[in-house]
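S.K.: Below are the sequence and a predicted model for it; my questions follow.
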Amino acid sequence: MKKRGASWQLFWAFFRVGIFGFGGGPAMIPLVHAEVVTRHHWLTDEEFADVLAIGNTLPGPIATKMPGYIGYRVGGVTGCIAAVIAIIFPMIVAMIVMLGIFSRYRDIAWIRGMGQAVVPVVMVMMAQLTWDFFDKSKAALGWWVSIAMACVAAGLIYWLGIHPGWVIGAILVAALLRPSGTKPTGAKKAEGNA
C-alpha cells in the first residue's frame, strides 16, 4: 500500500491531529479515525478498530503507536517517521508555550477556563466514537453479545480495577483460541435471517 508522496500526506494528516487533539491520546482517536478512515481511506473501519485494540494492549502512549503503525503501513519507514514527528511536534511546542503562559497567568479566570471549556467537546467526540464502535460490534456479534461484553469489560475495568490492556489482550487470546469453524452468535442469526 506504499504510495509515492505518502510521507507528506501522512505528515499533514497527523499534524492536523496533533494540533487539534486536545486532551491527549484518547481524545485524538476520533481525529485519527477522521483522517485515516474517512478522509484518506488508508484503513477501513475494521482495520482501524484492530489497530486501536492492539495498540491499547501494548505499552506506551496510543497517540504515537497508532501514527507509527499507520505511517509504516502507508509510507514505509519514512512514513512512520513522518507520522510520529507530525503528531508529537505540535504537542511539544504547545506544552512549552501553554505551561509558560499558565505558570505566568494562572490566577486569571479565562486561563483556568480554557482547559475546562475543551472537556465537553472531547466528551462529545469520544461519545461519537463509542457509538460507532458499538454499531460495528452489534453488526458483527449482535445486540446481546455486544451489551454483555461491554458490561463485563466495564465491570473488570472500573469496578475491579483491571487495566484495559489486559481485558483486550484476554479477548484477543480468546479469539485466537476459538475453533475456526465457529462463528459469533450475531453472525449465525444474520445467516439464519437471510
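M.R.: Right, received. Where do you want to start?
S.K.: contacts, neighbours, all on C-alpha from now
M.R.: Fine.
S.K.: The longest helix seen in the chain - contacts with which helices or strands?
M.R.: In the chain, ranked by residue count with DSSP state H as the criterion, the top helix is helix 62-105. Packed against helix 62-105, as judged by 3 or more C-alpha pairs under 8 Å, 6 or more residues apart in numbering; DSSP states H and E, are the following elements: helix 6-20, helix 25-33, helix 45-57.
S.K.: Would you mark the buried spots in the helix or strand just after it?
M.R.: Downstream of helix 62-105, the next assigned helix or strand under DSSP states H and E is helix 109-141. Of the residues in helix 109-141, Val122, Met125, Met126, Leu129, Phe134, Ser137, Lys138, Ala140, Leu141 count as buried by neighbour count, 16 or more other C-alpha atoms under 10 Å.
S.K.: got another, please set it beside the one above:
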Amino acid sequence: MENAYVQIGTAMFRTGILGYGGGPSIVPLIRYEAVTRFKWMKDEEFMEVLAIANTLPGPIATKLAGYLGYRLKGGWGAVIGLLAHILPTCVAMVGLYSFITFFSTSHVIKGMIAAVVPIVAVMLGVMAYEFGEKAIKGLGWPAGVTFFIIAFLLLQPLSVHPAIVIFMFLLYGAFHHKLKDKWMKSKKTLGKGDGV
C-alpha cells in the first residue's frame, strides 16, 4: 500500500495539473481521487464536505485539497495536499506565460481551449446529476424537486449569494428528518381519527 503522503501528493498533483477552467471544474477530479480511486471517504461525505466548503470564502479546489490532506495526515497532510495541488500550476503559469502571450492569437491554441470546454461541462453535468439523484433518494421526489426549484430561483432570478443558499439548505437539512417524522406521525394520527 502506498504511503498516505504519497497518495495525497499524487492525487492533488493530478487534480492541479489536469483541472481546467477553475475550481468548480476541478471538483469532479477531486471527487474521483477521494471517493473512487483512493476511497478516503464515501460519496455522501464528499457531498457534505463540498457543501460546507462552498459556504467558506476562497477557491473551492484548494479548500478541498487542504481538507483531504488534513483528514488523512493532519497539518502536514494539509500542507502537502495544498502544495501538490497549487505549486505545479503556479510554476507552469510562470514558465508558460510568455508562450501563451506569444501564441494567444493562434488558431491552434484557441481550438485547444474550445475543445476542452465541452469536456468540463459534461463532467460537471454528470456530477450534478449524481448529486441530484442522491438528493431525490434522500428527500423524495416532491421535496427534491421543490428544493431544486427554490435553489434555482434564489440563485438565478433573485441573485442570492450561493453561500447563503447553501447555508439555508444546510440549516434545513439539520432538521429535515425530524420534520419529516413529525409530519408522518401527524398524517398517521389523522388517518386513524378518520377511521374511528
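M.R.: That came through, no problem. Computed from a predicted structure; not experimentally measured.
S.K.: Can you calculate the TM-score here?
M.R.: TM-score of the superposed chains, computed with TM-score structural alignment, normalised by the length of the first structure, equals 0.87; 184 aligned residues with a C-alpha RMSD of 2.2 Å.
S.K.: quick one on the thing from earlier: nearest to Met114 of the first structure among the helices and strands packed on helix 62-105 of the first structure would be which one?
M.R.: Counting by C-alpha to C-alpha, Met114 of the first structure lies closest to helix 6-20 out of these; the figure is 14.1 Å.
S.K.: could you give the angle of that closest one to helix 25-33?
M.R.: 140 degrees (axes from the mean of the first three to the mean of the last three C-alpha atoms, to 10 degrees).
S.K.: Give me the nearest residue to the residue nearest the centre of the second structure, chain neighbours excluded.
M.R.: Centroid-nearest residue in the second structure, with C-alpha atoms, centre = their mean: Leu50, separated by 4.4 Å. Computed as C-alpha to C-alpha, 6 or more residues apart in numbering, the closest residue to Leu50 of the second structure that is not its neighbour in sequence is Leu64, at 7.5 Å.
S.K.: how about the one you found, what does it touch?
M.R.: Taking C-alpha atoms under 8 Å, 6 or more residues apart in numbering, we find Leu64 of the second structure in contact with Ile30, Val49, Leu50, Ala53.
S.K.: got TSV for these, with distance to Thr189 of the second structure too?
M.R.: As requested, the contacts of Leu64 of the second structure are exported to TSV (distance: C-alpha to C-alpha, whole Å):
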residue	distance to Thr189 of the second structure
Ile30	47
Val49	38
Leu50	39
Ala53	41
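S.K.: just the buried members of the residues you listed?
M.R.: Buried, going by 16+ other C-alpha under 10 Å: Ile30, Leu50, Ala53, out of these.
S.K.: what sits against the last one?
M.R.: Contacts were defined as C-alpha under 8 Å, 6+ apart; by that measure Ala53 of the second structure touches Ile60, Lys63, Leu64.
S.K.: number of nearby residues for whatever residue of the first structure lines up with the first one?
M.R.: Following TM-score structural alignment, the counterpart assigned to Ile60 of the second structure within the first structure is Ile62. Other residues near Ile62 of the first structure come to 20 when the count uses other C-alpha atoms under 10 Å.
S.K.: Excluding residues flanking it in the chain, which one is nearest Ile62 of the first structure?
M.R.: Using C-alpha to C-alpha, 6+ apart, the closest residue to Ile62 of the first structure is Gly25 (5.6 Å).
S.K.: Looking at the second structure, name the residue matched to the one you found.
M.R.: In the second structure, Gly25 of the first structure lands on Gly23 (TM-score structural alignment).
S.K.: just checking, its match touches Gly58?
M.R.: No - look at Gly23 of the second structure against Gly58 with C-alpha atoms under 8 Å: they stay out of range, at 9.8 Å.
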